[in-house]
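*Asks:* can't give you the sequence, but here's the structure:
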């Protein structure tokens, strides 16, 4: 059983009640998954019925009936064959059989039953539906099955639940306050930026007023970087695939990158040779074909700048900084104004140092972040140290190097004099990191 905290159990159980209510009203709907989230829960449905606001109200009424029935949440552990029978008897073979296949051989297979409803689920849940005291269905959004745009788009119903009606009311008030402060509306009303379908989803056009704000921020950051001894550089938006093969960004992270750029003559020749798309992909992965890539990160190019000259240990530290534009292929359903985009500019820096300079330089970076946050009025934040998972093989470098780096980050944060938390397994593949999580005026948290 997957252990959850009491609030997660309430939200997870409410997601099951939502699915049960939908099947009561629309028996032909196909269910996918319905987990709890940081702010509530969701469930994905494949249904010919459009879940309009009016339909959501009907579903809420049915959910309240199920809660009033005080149905018991009962865990049932079954064999794989028994699981297939339950899924078939429920008429839920379209997606649930695939989810069943995701469970490795030898692991426990469990369902949770409440009333006539069964759902493939590891748990955990509240004991009875009457434990769900306050909930609200919020909105419907499109969601591709398994997050893959090649699959069918489902309808995702979002909702939230709390232990009391007062807590729910407070949360709904915060949602309304967030709508008033939605940066997309502010950007439109003040003429700051525009996102145009003819340009592409997730690609921001800065209007004159927005450009002034951006220029002021860049000038402010540039001045502080200069004071701290950084040298600013410029790098191109595109680079050879071989560069990103060397850095490890390609092909291992290609699902989150734009497709490679290949010269037309090369494509024509491969087509004449009868090369299939899968063969082309393999040739790119193996380096048999050269191409270019919209850069997903600035670090490989900063490293090439560092390596372009002969250096002495006396030259260190060398601090390279750039307002570098990078590109990521985010799923269309995850794009959100300027907070989740496909092209963005980072105030990015890379420091080349001696090992004995590590602690001092990390503390210098943290001090710069604190200074900028203070000047911008962002004083409500917490610090998170992301460490490697020793059981995972996704990381590069020796365990000894990782131990030194992680110890240095811990010591630097401790010297900063702020509370921090550690997150095992959240490190990047190339090293541990320190994240600043900032809280805005209505209590939402943002990782910066």
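*Replies:* Now that the structure is in, tell me what you want to look at. What you see is a predicted model, and the numbers here were worked out from it, not measured in a lab.
*Asks:* C-alpha only now, for contacts and for neighbours.
*Replies:* OK.
*Asks:* counting contacts, what elements does the host helix or strand of residue 400 pack onto?
*Replies:* According to DSSP states H and E, residue 400 maps onto helix 399-416. Secondary-structure packing of helix 399-416 (3 or more Cα pairs under 8 Å, 6 or more residues apart in numbering; DSSP states H and E): helix 358-375, strand 381-387.
*Asks:* how about 7 Å then?
*Replies:* In terms of contacts (3 or more Cα pairs under 7 Å, 6 or more residues apart in numbering; DSSP states H and E), helix 399-416 is packed against helix 358-375.
*Asks:* mind listing residues that contact the helix it packs on?
*Replies:* 379, 408, 412 (Cα atoms under 7 Å, 6 or more residues apart in numbering).
*Asks:* how close does residue 302 get to residue 350?
*Replies:* Distance of residue 302 to residue 350, computed by Cα to Cα, to the nearest Å: 7 Å.
*Asks:* what about these two, which has more around it?
*Replies:* residue 302 (22 against 16; other Cα atoms under 10 Å).
*Asks:* after the helix or strand harbouring the more buried one, heading C-terminal, what element do we hit next?
*Replies:* Assigned by DSSP H and E, residue 302 belongs to helix 299-307. For helix 299-307, the succeeding helix or strand toward the C-terminus, using DSSP H and E, is strand 318-327.
*Asks:* then this one, side by side with the first:
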């Protein structure tokens, strides 16, 4: 994901870079694995790595979106314009949750270490967790959301009538990545994941998988990203009953076939606790990166003693748990989209939808009214207070890729019209603010 000079690339350096984009898939059942590269991908066939790998960190600095600081390695500072994108991504998925019947929840950031001992994460991955000692008691910052959602399930007695129960959370997660492996926004220590967990009966798995695949198709379609599907099956170190695994794999296979998009099978690559579907996207440079994932889990519900009453209230059963994430992590998707669009954000996602320039002090007052009118309509609009030449202001605004640049002349207060520069269009348009807001409304509605 990072841009590097070809002259400075060594075999070790390239290997370190490729390893750097891994996202610690081993830590979590909510994993996000590494990017894969086309078999024919050969750096020597390119003029330079800059032709292959766009640099989201350079674009982020250029557009003043985010930065890192040595006081908190692997945890990024998102500036106002970067936060606009970040929050818009979260809101987009949050709105999708509401439409698709997922209930958003909030769980603590810090848990007694015994919770992760119960889940099994402490035994396998404690070195990748941030551990705190408080009043002689050991706590850990959560590296994933699933244990908290299991505790939420056990909060009270559950009935089969409640299933499927769908919990979704944008929880802040922390993973203790090695400092030399941190790589931009693609491998970090602090991040948010759109992690959802669905508790259901075996008979409901297929419908939930179908809903997930449709969710991915719709979201990635809005982003303009193409994707591939991979089914990972039972590994050698699997736990649980073989017949249960075979039934689960058969259900996932049926759902994938009915979805109608070609998919591949990765034999033996499933998680030890259940089969999974991995979704990889192709960026603008044909590099494949895993983002979304769906994983069936038959073991965590057992570890936490989850159960629900059946139609026969004297009996209970253990639910199946489905881990799913559509973005993967907000930070990683942010990086992918920044490079995919090369900083030219579509209007609905843009942190710089418009900027207003008064041509002189005489038009300043009306320019502020124009800014306020756009702001109160719900759009991101900035205002330039400097005394520089208008040509210089417009050139700078184009460099940071504003969608619309509004130049307000001295006669604007009387005519109600402004001169509009549209990104990537040579011609200027003279129009009223009311008409411009209609254009904005159409642009914003396009992604729904």
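*Replies:* Now that the structure is in, tell me what you want to look at. If you're wondering where the values come from, they're calculated on a predicted model, not measured in any experiment.
*Asks:* circling back to that earlier point, among the contacts of helix 358-375 of the first structure, which ones are buried?
*Replies:* Among the contacts of helix 358-375 of the first structure, those buried by neighbour count (16 or more other Cα atoms under 10 Å) are 408, 412.
*Asks:* the helix holding residue 302 of the first structure vs the second structure, average distance?
*Replies:* Relative to the matching residues in the second structure, helix 299-307 of the first structure has an average distance of 0.8 Å after the fit, by mean Cα distance after the TM-score superposition for the first structure.
*Asks:* could you find the counterpart of residue 355 of the first structure in the second structure?
*Replies:* Aligned counterpart of residue 355 of the first structure in the second structure: residue 202 (TM-score structural alignment).
*Asks:* want to throw the contacts of helix 358-375 of the first structure into a markdown table with distance to residue 435 of the first structure?
*Replies:* Formatted as a markdown table, the contacts of helix 358-375 of the first structure follow (distance: Cα to Cα, whole Å):
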| residue | distance to residue 435 of the first structure |
| --- | --- |
| 379 | 15 |
| 408 | 15 |
| 412 | 13 |
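*Asks:* specify, as a residue range, where stretch 93-105 of the first structure falls in the second structure.
*Replies:* Aligned using TM-score structural alignment, stretch 93-105 of the first structure spans no residues in the second structure.
*Asks:* do stretch 404-420 of the first structure as well
*Replies:* The aligned range for stretch 404-420 of the first structure is 247-263, by TM-score structural alignment.
*Asks:* and the equivalent of residue 152 of the second structure over in the first structure, how far is that from residue 299 of the first structure?
*Replies:* Under the alignment (TM-score structural alignment), residue 152 of the second structure pairs with residue 305 in the first structure. Remark: distance between residue 305 of the first structure and residue 299 of the first structure (Cα to Cα) = 10 Å.
*Asks:* quick one: which of the two has more around it?
*Replies:* The neighbour count for residue 305 of the first structure versus residue 299, taken as other Cα under 10 Å, is higher for residue 299 (17 against 14).
*Asks:* Three-state assignment for the nearest residue to that one once chain neighbours are set aside, please.
*Replies:* Of all residues not flanking residue 299 of the first structure in the chain, residue 350 sits nearest, at 7.0 Å (Cα to Cα, 6 or more residues apart in numbering). Three-state assignment for residue 350 of the first structure (DSSP: H, G, I helix; E, B strand; the rest coil): strand.
*Asks:* chain center to stretch 278-287 of the first structure, what's the gap?
*Replies:* 28 Å (Cα atoms, centre = their mean, to the nearest Å).
*Asks:* and the match of residue 355 of the first structure, how many neighbours?
*Replies:* Residue 202 of the second structure, neighbours per other Cα under 10 Å, totals 15.
*Asks:* check residue 234 of the second structure too.
*Replies:* 23.
*Asks:* and the residue mapped onto it from the first structure, what does it touch?
*Replies:* In the first structure, the residue matched to residue 234 of the second structure (TM-score structural alignment) is residue 388. Counting by Cα under 7 Å, 6+ apart, residue 388 of the first structure touches 424-427, 432.
*Asks:* is it true that residue 230 of the second structure touches residue 275?
*Replies:* No - in this structure residue 230 of the second structure lies outside contact range of residue 275 using Cα atoms under 7 Å: 10.7 Å.
*Asks:* next, residue 356 of the second structure: secondary structure please.
*Replies:* Residue 356 of the second structure ends up strand, using three-state DSSP.
*Asks:* residue 390 is in contact with that one, correct?
*Replies:* No - using Cα under 7 Å as the test, residue 356 of the second structure is too far from residue 390 to be in contact (10.8 Å).
*Asks:* now residue 202 of the second structure: closest residue in space, sequence neighbours ignored.
*Replies:* Using Cα to Cα, 6+ apart, the nearest residue to residue 202 of the second structure is residue 320, at 6.4 Å.
*Asks:* same deal with residue 243 of the first structure?
*Replies:* According to Cα to Cα, 6+ apart, the nearest residue to residue 243 of the first structure is residue 300 (7.0 Å).
*Asks:* neighbours of that neighbour, how many?
*Replies:* 18.
*Asks:* same thing with residue 190 of the first structure?
*Replies:* Per other Cα under 10 Å, the neighbour tally for residue 190 of the first structure reads 11.
*Asks:* which one in the second structure is aligned with it?
*Replies:* Checking TM-score structural alignment: residue 190 of the first structure goes with residue 63.
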